[in-house]
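Engineer: Dropping a prediction and its sequence here:
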Amino acid sequence: AVLCREKMTEQQGNPDQLPADKGQGGLAVFEYENFRGKKVELSGECKDAFEKTQRIGSVIVESGPWVGFERPGYAGEQFVLEKGEYPRWSAWTNCQSFYSLCSFRPLKDSADHKFHLFENAGYEGRKMEIVDDDVPSLWAYGFQDRVASAKVINGTWVGYMYPGYRGRQYVFEQGEFKHWNDWGATAPQIQSVRRVRDMQWHKRGCNSNMASSVMGHFSLFIILFLKDLCYAIYF
């Protein structure tokens, strides 16, 4: 079920429309947890939400998807925000540390998704191709956790440092990433990836309880290239 905008209350206050560039999607940020306090609505890119509010304690994504950043100017840690409610900081990150959101931009949606992962920088070494599917564990599908370069053929993806869609997030939009620094990482480690889609994939918009999906069945075609050999693996 799609979570709709809650009715305004005196506690929430009147919404401010933050000037933003043209874009798709709609997102509302609130000053305090549980959608209380001052409300600011976004309809496009926002380099610094703190120009209109002193803090961000909760978020509602009415249409999307979006990516939020830890610091102004689209810098720092990235957090994918899909349609749904995020009543507190722990709903947009599964880390134990507190993470604020300071800047936002909408992400493009696509009907088709294709992602190539490479073991080494410069698109060298073993290769994994993922087509229209989510992978809760690269190890479970015969690939290692070392991902040093990548190519997004179609769609938008998010990679995670750990299995089960846990840990630091990295957004991959259509294009080429020759080195792990290109997606903002300090080390070539990705252990799970999934598609970013304009849909509510968790009832509260939270990605912290996905470990059970690791054992689920996924139809996935993986191509592994090792030296002169080519292995095709079906699940």
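Structural biologist: Perfect, I can see it now.
Engineer: rest of the way, CA atoms for contacts and neighbours
Structural biologist: OK.
Engineer: any idea which helix or strand carries the residue nearest in space to the middle of the chain?
Structural biologist: Residue closest to the mean C-alpha point of the chain, counted by C-alpha atoms, centre = their mean, is Val80 at 3.0 Å. Taking DSSP states H and E as the definition, Val80 sits inside strand 75-81.
Engineer: Please compare the first structure with the one that follows:
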Amino acid sequence: MSGKIIFFEGRNFQGSSYECVSDCSEIASHLSRCSSCRVESGTFMVYDRPNFTGQQYLLTTGEYPEYQNTIGFNDCIQSCRIVPAHKGPFKMRIYERPDFEGQMHELTDDCNSIQDQYHMSDMRSCNVMEGYWLMFELPHFAGKMFYLRPGKYSNLREISSDDMRFNSIKRITETD
């Protein structure tokens, strides 16, 4: 896992800064606020609340001089998690109901509309077997997003902060 992100208190990379090369559950313990950042290497999931909660956004190498227009955060970044690079195959199973019940489909590639592609009325649980994925609130990878690491998610409504439904899924690749 390698990556480097630098957070700045002010917009446009102004004010005090904090350099991060791993997960950080509370940026406020290092900076009074975080209003811009620069991803020098790697991929990071950033959150608008401490402890990897709240609205999420994927940041790749580049500059983010302010968040309101770039990623849609009203306030500032409060925590971040590094997304490991994954070079192998991607594999995930999605289920129509909680606890891995109901209609099941196996994904190895992106899906821009769960409803259109699989005719599922809802996706309520999943098992991420290989790779790192993003689930989106709307079709075509739009709306709020949610980061999934390998593991079993028995009730997706419980892990999202606002009872969000998921309608598209995308692999996190090194080109994102």
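Structural biologist: Received, thanks. Please read these numbers as outputs of a predicted model, since none were measured by experiment.
Engineer: Quick check: TM-score for this pair?
Structural biologist: Remark: TM-score between the superposed chains equals 0.87 [TM-score structural alignment, normalised by the length of structure 2]; 174 aligned residues with a C-alpha RMSD of 2.0 Å.
Engineer: Check the alignment and tell me where the residue nearest to the centre of structure 1 lands in structure 2.
Structural biologist: If you follow Val80 of structure 1 across to structure 2 using TM-score structural alignment, you land on Leu58.
Engineer: still on that earlier bit, now the strand holding Val80 of structure 1 on structure 2. Mean distance?
Structural biologist: In this overlay with structure 2, the average offset of strand 75-81 of structure 1 from its partner residues is 2.0 Å by mean C-alpha distance after the TM-score superposition for structure 1.
Engineer: Show me what that strand is packed against.
Structural biologist: Applying 3 or more C-alpha pairs under 8 Å, 6 or more residues apart in numbering; DSSP states H and E, one finds that strand 75-81 of structure 1 contacts strand 66-71, strand 166-172.
Engineer: Export those strands to a markdown table and append columns for distance to Lys108 of structure 1 and mean neighbour count.
Structural biologist: Listed next are those as a markdown table, based on distance: least, C-alpha to C-alpha, whole Å; neighbours: other C-alpha atoms under 10 Å:
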| stretch | distance to Lys108 of structure 1 | mean neighbour count |
| --- | --- | --- |
| strand 66-71 | 8 | 21 |
| strand 166-172 | 11 | 21 |
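Engineer: and stretch 49-67 of structure 1, which stretch of structure 2?
Structural biologist: Alignment note (TM-score structural alignment): stretch 49-67 of structure 1 is matched to residues 27-45 of structure 2.
Engineer: Contacts made by stretch 158-165 of structure 2 with the rest, please.
Structural biologist: Stretch 158-165 of structure 2 is contacted from outside by 53-54, 122-123, 137, 146, 157, using C-alpha atoms under 8 Å, 6 or more residues apart in numbering.
Engineer: Output those residues in JSON lines, with distance to Arg97 of structure 2 appended to each entry.
Structural biologist: Converted to JSON lines, the contacts of stretch 158-165 of structure 2 look like this (distance: C-alpha to C-alpha, whole Å):
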{"residue": "Thr53", "distance to Arg97 of structure 2": "24"}
{"residue": "Gly54", "distance to Arg97 of structure 2": "24"}
{"residue": "Asp122", "distance to Arg97 of structure 2": "7"}
{"residue": "Met123", "distance to Arg97 of structure 2": "6"}
{"residue": "Glu137", "distance to Arg97 of structure 2": "17"}
{"residue": "Phe146", "distance to Arg97 of structure 2": "18"}
{"residue": "Arg157", "distance to Arg97 of structure 2": "10"}
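Engineer: Check those and tell me the two furthest apart.
Structural biologist: Thr53 and Asp122 (23.1 Å; C-alpha to C-alpha).
Engineer: re earlier: ok, the match of Val80 of structure 1 touching Tyr47?
Structural biologist: No: checked against C-alpha atoms under 8 Å, the pair Leu58 of structure 2 and Tyr47 is beyond contact range at 9.1 Å.
Engineer: any idea where the strands of structure 2 begin and end?
Structural biologist: Using DSSP state E, the strands of structure 2 run over residues 4-8, 17-20, 36-41, 43-49, 53-59, 62-64, 79-83, 91-97, 101-107, 125-130, 133-138, 142-148, 151-153, 168-171.
Engineer: how close does the second one sit to structure 1?
Structural biologist: Yep, that's strand 17-20 of structure 2 we're talking about. Using mean C-alpha distance after the TM-score superposition for structure 1, the mean distance for strand 17-20 of structure 2 is 1.3 Å.
Engineer: circling back to that earlier point, buried ones in the match of stretch 49-67 of structure 1, by neighbour count?
Structural biologist: Of the residues in stretch 27-45 of structure 2, 27-28, 31, 33-39, 42-45 count as buried by neighbour count, 16 or more other C-alpha atoms under 10 Å.
Engineer: Of these, just say which sits nearest to Ser16 of structure 2.
Structural biologist: Nearest member of the buried residues of stretch 27-45 of structure 2 to Ser16 of structure 2, counting by C-alpha to C-alpha, is Leu31, at 7.2 Å.
Engineer: for the closest one, what are its contacts?
Structural biologist: Leu31 of structure 2 neighbours (C-alpha under 8 Å, 6+ apart): 8-9, 16-18.
Engineer: try it again with 7 Å
Structural biologist: The contact partners of Leu31 of structure 2, by C-alpha atoms under 7 Å, 6 or more residues apart in numbering, come to 9, 18.
Engineer: what about the closest residue to Arg33 of structure 2 other than its chain neighbours, neighbour count?
Structural biologist: Counting by C-alpha to C-alpha, 6 or more residues apart in numbering, Arg33 of structure 2 lies nearest to Glu9, which is 5.1 Å off, once chain neighbours are set aside. Using other C-alpha atoms under 10 Å, Glu9 of structure 2 is surrounded by 21 other residues.
Engineer: Cool, thanks, talk later.
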